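Enquirer: What shape does this take:
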Amino acid sequence: NQDFIELDADTSLGNNHLNLLLRRNRELPQAALSEYKIDSIIVYISKSSDSTYSLLESSGLDDITIFATGDYLKPKVIKEAVRFNSGDLYSFTAYQTTLSRLNNLGVFSYVKIKYEASGPDSLSNLLNARIDLIMADQISLNLETDVITKSTGYAGPGVSVGISNSNAFRGAVNFQVDLKGSIEWQFGSKEEDQLGSFSYEFGINSSLTFPKLILPEKRDWTKNLVKQETSVNLNFDMLTRIEYYSMFSALTGLKYSWAKRQDIIHSFSPVYLNSVSLLETTPAFDSIVGENIYIRKSFEEQFIFGMRYDFTYDNTYKRQAQNVYAQLGVRSSGNLLDLLAGIGKDASERPYKILNTYYSQFVKFTGDFRYYLNGYNKTLVGRFYAGIGIPYLNSDVLPYVEQFFSGGAYSIRGFNARSVGPGFFYDPESNYIDQSGDMKLEANLEFRFGISKITKGAFFIDTGNIWLINEDENRPGSKFDLNTFYNQLAVGTGVGLRFDFSFFVLRTDVGFPIRTPYPQDGEHWLTGNGDAFSNAMFYFAIGYPF
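Expert: I've put the predicted structure just below:
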């Protein structure tokens, strides 16, 4: 209550400085100095479409009474979200935690908690807590489309359709299914040994997210969390690149997410499994992997069974003069399998197999740091990304799906996707499928400015590369060297437009390569010969790049 606070300003310091003294009012009413306890807790649940004459049905659990215009939620869901009980001392922390938990359930469009004196006797020091909740739409449908064009002559449409139910089983359980598909065909001549007439990808992703931590037994430390989720996912993907291979992948995992504060989130997957299988290959692909053991092994060892942890600090939910986003992640694979597979075997028998399949063994570290300097109708964003993966024991290389790539709409925008690096390796006659590496460094700087209510312009510059930990004799110059890596950075710059519709963002960028990791005619920089403009890249994408 602002009437209970005094603010005194001392301006005698001069030089445009002053001292501020903040203190409570000396003549506070007795009621303001008293401790209050919670008496009753009443919850009202309705829909925005309800009329004022809608009938209320009464239910409840323990000390919470619930009035609702329909059978929307199980009382247990509300009970677990409310962090105060009848008879508790009023706590602002409990109020904030309850507010955050109710909002994080994802099923309400409106949440309000109000405290009122219990009964006519204001000296009883009892408060009634009233919680008003308005249900949001449970079913949502999203649709994304794009058009893919590549310098290799391939072009085609892509589409993704998703449907989700935010309140499955009346338990605030989010069930989501996404279908994605894309087709690419090549203009011009085709090879006889290709796997069909066009490349395609089809996938289905499904997830079930519960609004609590499902653990073997209850833990006291979970009571004051503002966010807690348990997610189970199951994904399938079929990819055919007609010039190289046909591949099938299946991924499943269990993930816990929790937060004591809104800006710090922890995620832990005690188990995740990703299995990738080559179904069919072309002679061109066989020739590539036959000549390079590194690439052959990266496709062979793609049975991944491990765990991962991510720490995220993100205060961008509220625009401030300065916002920060930071994510640190670590994941490992194959350690448990290696203990089992190695029983009774000698190290000379490596690589071991599980169920007649080679498994991947590695540890991987990633870091993503972003800084937002906000002004009126403009923002300067800086980003730095670093990652490294280390294969060991049962693996000589990282599996293909865990390797790092550089270039493209969300990376260095002056270069094709997955075309940069590794190191200063470059072979214009190379038939490598994608350029990949064990390590990545990337930095981006983007200045965004308002043009109209929904349109923003942007200037950007990106730099970075990928490298290998070990030298690959078929790709000389690809190994990371602390003394020379800075001379192997690709640099791209460009301009773009962002169409911000609040609920989603459309983005167009034109990127120009101004420095290559490798020298051309003795020079890395392209600014003096016109190649930067002749090799411009155009991107149409969904969302900001970072």
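Enquirer: contacts and neighbour counts: CA atoms only from here.
Expert: Fine.
Enquirer: List the buried residues in the helix or strand hosting E116.
Expert: Taking DSSP states H and E as the criterion, E116 maps to strand 108-117. Using 16 or more other CA atoms under 10 Å as the test for burial, strand 108-117 gives F108, Y110, A117.
Enquirer: closest to S164 among these?
Expert: Closest to S164 out of those is F108 (15.0 Å), distances taken as CA to CA.
Enquirer: That closest one is in contact with M135, isn't it?
Expert: Yes: counting by CA atoms under 8 Å, M135 is a contact partner of F108 at 4.4 Å.
Enquirer: can you pull out the strands in the stretch 251-400 of the chain?
Expert: In the stretch 251-400 of the chain, strands defined by DSSP state E, counting those that start in this stretch lie at 264-281, 303-314, 322-333, 353-354, 357-358, 362-375, 378-391, listed in chain order.
Enquirer: contacts for the helix or strand that comes right after the last one?
Expert: Going down the chain from strand 378-391, the next helix or strand is strand 439-450, by DSSP H and E. Contacts with strand 439-450, where a contact means CA atoms under 8 Å, 6 or more residues apart in numbering, come from 377-389, 403-406, 411, 456-469.
Enquirer: again, but for stretch 393-406
Expert: Outside stretch 393-406, the residues that reach it (CA under 8 Å, 6+ apart) are 294, 297-302, 338, 350-352, 359-362, 387, 389-391, 412, 417-421, 435-440, 464-466.
Enquirer: What's the PyMOL line that selects buried ones from the residues you listed?
Expert: In PyMOL syntax, the buried subset of those is picked out as below (16+ other CA under 10 Å):
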select buried, resi 294+297+298+299+300+301+302+338+351+352+359+360+361+362+387+389+390+391+412+417+418+419+420+421+435+436+437+438+439+440+464+465+466
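Enquirer: thinking again about what came up before, determine how far the strand holding E116 lies from the middle of the whole chain.
Expert: From the chain centre to the centre of strand 108-117 is a distance of 31 Å (CA atoms, centre = their mean, to the nearest Å).
Enquirer: to compare against the first, here's another:
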Amino acid sequence: MSFSKNTNSSIGFLLLLLSVLSFVACNSTKHLPLNTYLLKKNEVKLTTDKGITHRGELRDNINRLVAQKPNTYLILGSFPYKVWLYNLRYQKHVRDSLNVQKNKMLERPVIYDSAMVIRSTNNIRSYLFNQGYFYPQVEDTTIFSGQKATVVYRIKTGINFQIRKTILNVDDSTIRSLVKSSMNETILKEGLPFSMNLLEQERSRITNFLREQGYYKFTQENVVDFQLDTFNKDLVRDVYNPFEVAINFITAQKTHRNPTLDIRITIRAENHSDVYRRYAISDITVFPDFTGREDVNNSTMIVRNLNGVSFRYHKRYVKERVILKHIFLEEGKFYSQTDYDATINKLNQLGVFQTIRIFLLNDSTKEQTDNTGWLKAYIVMTPSKRYDITTSFDVSTGTTYVLGAMPAISLRNFNLGKGANLLTTSVSGGVESNYNNEVGNGFFQHFSLLTKTFSANANVSLPKFLGPFGNRFTKGNTPRTIIGIGTSLLDRLNYFTLTNTTANFTYNWRETDKKTWEFSPSFINIVRLPKTSDSFQTLLDSNSYLKNSYRPTFIEGENVAFTFSNQIANKGRSYSYVRLALEEAGGLMGAVSNFGISNFNFSQYFRFDFDTRRYINRRRSQLAFRFYGGIGIPYGNSPTLPYIKQYFVGGGYSIRGWRIRTLGPGSYYNPNDQNSNQIIDRTGDIKLEANGEYRFDMLQLFSGGIKVRGALFADAGNIWLTQPSASYPGGDFNFSQLGNDIAISAGAGARFDLAGFFIIRLDAAFPMKIPYNSIYNYGGWTGPFIKHNWGMSDILLNIALGYPF
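Expert: As a prediction, this is how the structure comes out:
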């Protein structure tokens, strides 16, 4: 009965909400002039060939070409909130029209314009033509309903042309021979669907290839051209004539195959002496602290020559050898675009220069021939600020505490010892407090402290490899050595105090622009439990898993991690991220203990983690997915993983319907743990987690200074033990119980992007499926339509910085 009542009240609320939205939607046309229509939406109905694999991308591109966009809507496209706000303040905007432009929260109603529809159809037709669809059918229909208009674009792309072959037409025999030798890398592959974009890519490829061979003055703008040769020119004779388009479309459909074309690549240069001359580097001069043009001939500057490179500076800012290791241009070597780009990129990665520019000038002191020329290279840099201070502040609420806060501050020195060594020191602290209205008299006296945390860390990142690996990697791998130390303290009031001292030595390098490796030949953790309460000690004595997890221990091991990301390479398009990590500890200490040298506790375990993500970008939204998994296997003298290496879920960066470390393992449930004073962490040896978010633009405040984005999300997962435990019944991993053990939460949030500097995230989440379902009906499913007493207390609020993943 209670379930039925709750359902009816929820349905009633939804009906009320729909009624309000309907009224607001109708109100959006109240100030429109007579015989005008509000553009409600544009619909693109796309019909393509079955063989097209990029239909979604094609539809998105066509949507961008529609010249007139409707107003911004919320709540499934039913609430034009910016128009609604405009109408509320209509009289003010009539008197001051500029007010609308100043306030990004408001929008004038978009009035339907038939001329913009014609422009849109022409845009779409031209775009499809450039994509190789030489005879598309594009029709538009406007549907009027009351004082609103919906424009429907019906598009049949037809079959696009395919490339049959390419033909070279070059007026220089040497250039022709070089380009011909590179045609196995051509973008214009036989059988590939044709598009104008492929021609631009091929033009860039040929230009980059020749510049890579030393042809510095070879440019793509006025040297490389293309002509299209098709066997049936009637198919492309008049794409704007609807009768011709219809005939072409029918003709192509009858053939049941794609028509083909040949592409003639023409390379011609008016000034052969410059364009077809191969240039080499004659001299390299570096200005690490450039102040202006007068530095070029300033005789008071310090000058030092190192390995054929001249350094000129006012004051030594960075050691010459550090800069030299990141310069890829070489004296006497032919110019290479790759060396040019790598020099700028690698010097930028040092993080000590604000701007880096390279000027290449003809060397008049060297003899120029018809085939060879000489260039002087001037590398001009301006120093960046040496120090940087950043702060952060995270706030959260939870089911077993009312308020949590964690401020942090870090100081970075980008040029330690004038070697472009990055020194980072950071300090953070945090508290979690409970609220009890029955304790104390004043407001603040109702709060009681539950947890205190503190951490301090320092690490230095060197732009080179230390040790025996130094000469095995080229400077193109961007090698770095990272040495770090730190300490942290976790004080659970009335329970225990745990400290962790860390040290690590790590190598970091890039295999390619998309692949990065990290290898730590040695890391150390010293975990101590200097203080325990009598009640907590009693709990440890009765729970072997907890006792082994919290025991003081020494951890020495090594780890390796591989990361793949094509975010930068894809330049704003959809991208992927993958990280694999493997860690081992205790092998060396186990060997040492065999000789009777060690007489203290040390941990032994293997641990494997993977993290894969996919980001699908759209014009005003993004779909983000993450799947994370990990397993830790203790061995030797370790019955469990140490506490700091165990897995947990929950919190603002994990399953957001639960507070951090309060879920799992498995289906284990203890009603006593729900007491607000019982805050023993839930940890495990195995973790599986999946997250999905739909992120979308909402509005802009203060003339775009603050961008507000919304999010709808769902999280699922849990942690488990590798072995059954009497202390945690149902906590071990079992494939047959996996469906029951998965916890699911969902929610919505807002992200406030403050001028691109940082993002404040507000997420509200609630459990949808609880794995300890013995206390609920419906197989663990819960929520506003199932749980009879569901309310605001079931919603968990998280405030944090940045995105959850």
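Enquirer: Superposed, what's their TM-score?
Expert: Superposed pair, TM-score by TM-score structural alignment, normalised by the length of the first structure: 0.90. Supporting alignment: 529 aligned residues with a CA RMSD of 2.5 Å.
Enquirer: which residues of the stretch 201-350 of the first structure fall in helices?
Expert: Assigned by DSSP state H, counting those that start in this stretch, the stretch 201-350 of the first structure shows helices spanning 283-291, 293-300, 335-341.
Enquirer: Looking at these, which one is packed in the most?
Expert: helix 293-300 (a mean of 18; mean count of other CA atoms under 10 Å).
Enquirer: and that one, which stretch of the second structure?
Expert: Alignment note (TM-score structural alignment): helix 293-300 of the first structure is matched to residues 544-551 of the second structure.
Enquirer: how close does the strand holding E116 of the first structure sit to the second structure?
Expert: Compared with the second structure after fitting, strand 108-117 of the first structure deviates on average by 2.2 Å (mean CA distance after the TM-score superposition for the first structure).
Enquirer: what's that strand aligned against in the second structure?
Expert: Under TM-score structural alignment, the match for strand 108-117 of the first structure is residues 353-362.
Enquirer: Name the SS class of S433 of the second structure, please.
Expert: When classified by DSSP: H, G, I helix; E, B strand; the rest coil, S433 of the second structure comes out as strand.
Enquirer: how near is F305 of the first structure to F424 of the first structure?
Expert: According to CA to CA, to the nearest Å, F305 of the first structure and F424 of the first structure sit 33 Å apart.
Enquirer: same question, Q228 of the first structure
Expert: Counting by CA to CA - Q228 of the first structure and F424 of the first structure are separated by 45 Å.
Enquirer: One more: L339 of the first structure?
Expert: L339 of the first structure is 38 Å from F424 of the first structure, by CA to CA.
Enquirer: and whatever residue of the second structure lines up with F248 of the first structure, what does it touch?
Expert: Counting by TM-score structural alignment, F248 of the first structure corresponds to T499 in the second structure. Contacts for T499 of the second structure (CA under 8 Å, 6+ apart) come out as T487, S488, L489, L490, V527, R528, L529, P530.
Enquirer: Helices of the stretch 151-300 of the second structure, start to end?
Expert: Remark: helices assigned in the stretch 151-300 of the second structure by DSSP H, counting those that start in this stretch are 173-181, 196-212, 242-255, 272-275.
Enquirer: Including distance to K74 of the first structure, could the strands of the stretch 251-400 of the first structure go into JSON lines?
Expert: What follows is the strands of the stretch 251-400 of the first structure, written out as JSON lines (distance: least, CA to CA, whole Å):
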{"stretch": "strand 264-281", "distance to K74 of the first structure": "27"}
{"stretch": "strand 303-314", "distance to K74 of the first structure": "31"}
{"stretch": "strand 322-333", "distance to K74 of the first structure": "35"}
{"stretch": "strand 353-354", "distance to K74 of the first structure": "44"}
{"stretch": "strand 357-358", "distance to K74 of the first structure": "45"}
{"stretch": "strand 362-375", "distance to K74 of the first structure": "39"}
{"stretch": "strand 378-391", "distance to K74 of the first structure": "43"}
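Enquirer: for the stretch 51-200 of the first structure, what spans make up the helices?
Expert: In the stretch 51-200 of the first structure, the segments counted as helices under DSSP H, counting those that start in this stretch are 75-81, 92-104.
Enquirer: now for the ones you listed, which one comes closest to N323 of the first structure?
Expert: Shortest distance between N323 of the first structure and the helices of the stretch 51-200 of the first structure, using CA to CA, is found for helix 92-104: 20.6 Å.
Enquirer: That closest one: average distance to aligned residues in the second structure?
Expert: Its aligned residues in the second structure lie a mean 1.9 Å from helix 92-104 of the first structure after superposition (mean CA distance after the TM-score superposition for the first structure).
Enquirer: Buried ones in that helix, by neighbour count?
Expert: By 16+ other CA under 10 Å, the buried positions in helix 92-104 of the first structure come out as A94, Y95, T97, T98, L99, S100, R101, L102, N103, N104.
Enquirer: hmm, who's touching that helix?
Expert: Outside helix 92-104 of the first structure, the residues touching it (CA under 8 Å, 6+ apart) are 78, 81-84, 108, 111-113, 224-227, 262.
Enquirer: Would you mind listing which of those are buried?
Expert: The buried subset of the contacts of helix 92-104 of the first structure - by 16+ other CA under 10 Å - is I78, A81, V82, R83, F84, F108, N224, L225, V226, K227, Q262.
Enquirer: how close does the last one sit to G329 of the first structure?
Expert: Meaning Q262 of the first structure. 19 Å.
Enquirer: who does the longest helix belonging to the second structure touch, helix- and strand-wise?
Expert: Counting residues, the longest helix found in the second structure (DSSP state H) is helix 2-27. Judged by 3 or more CA pairs under 8 Å, 6 or more residues apart in numbering; DSSP states H and E, helix 2-27 of the second structure is in contact with no other helix or strand.
Enquirer: now with 10 Å?
Expert: Counting contacts by 3 or more CA pairs under 10 Å, 6 or more residues apart in numbering; DSSP states H and E, helix 2-27 of the second structure packs against helix 81-88.
Enquirer: give me the stretch of the first structure that the helix it packs on matches.
Expert: On the first structure, no counterpart of helix 81-88 of the second structure exists by TM-score structural alignment.
Enquirer: List the buried residues in that helix.
Expert: Neighbour count says helix 81-88 of the second structure has Y81, K82, V83, W84, Y86, N87 buried, by 16+ other CA under 10 Å.
Enquirer: Please dump these into a markdown table; it should also carry distance to I155 of the second structure for every row.
Expert: Below are the buried residues of helix 81-88 of the second structure laid out as a markdown table (distance: CA to CA, whole Å):
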| residue | distance to I155 of the second structure |
| --- | --- |
| Y81 | 31 |
| K82 | 31 |
| V83 | 30 |
| W84 | 33 |
| Y86 | 35 |
| N87 | 36 |
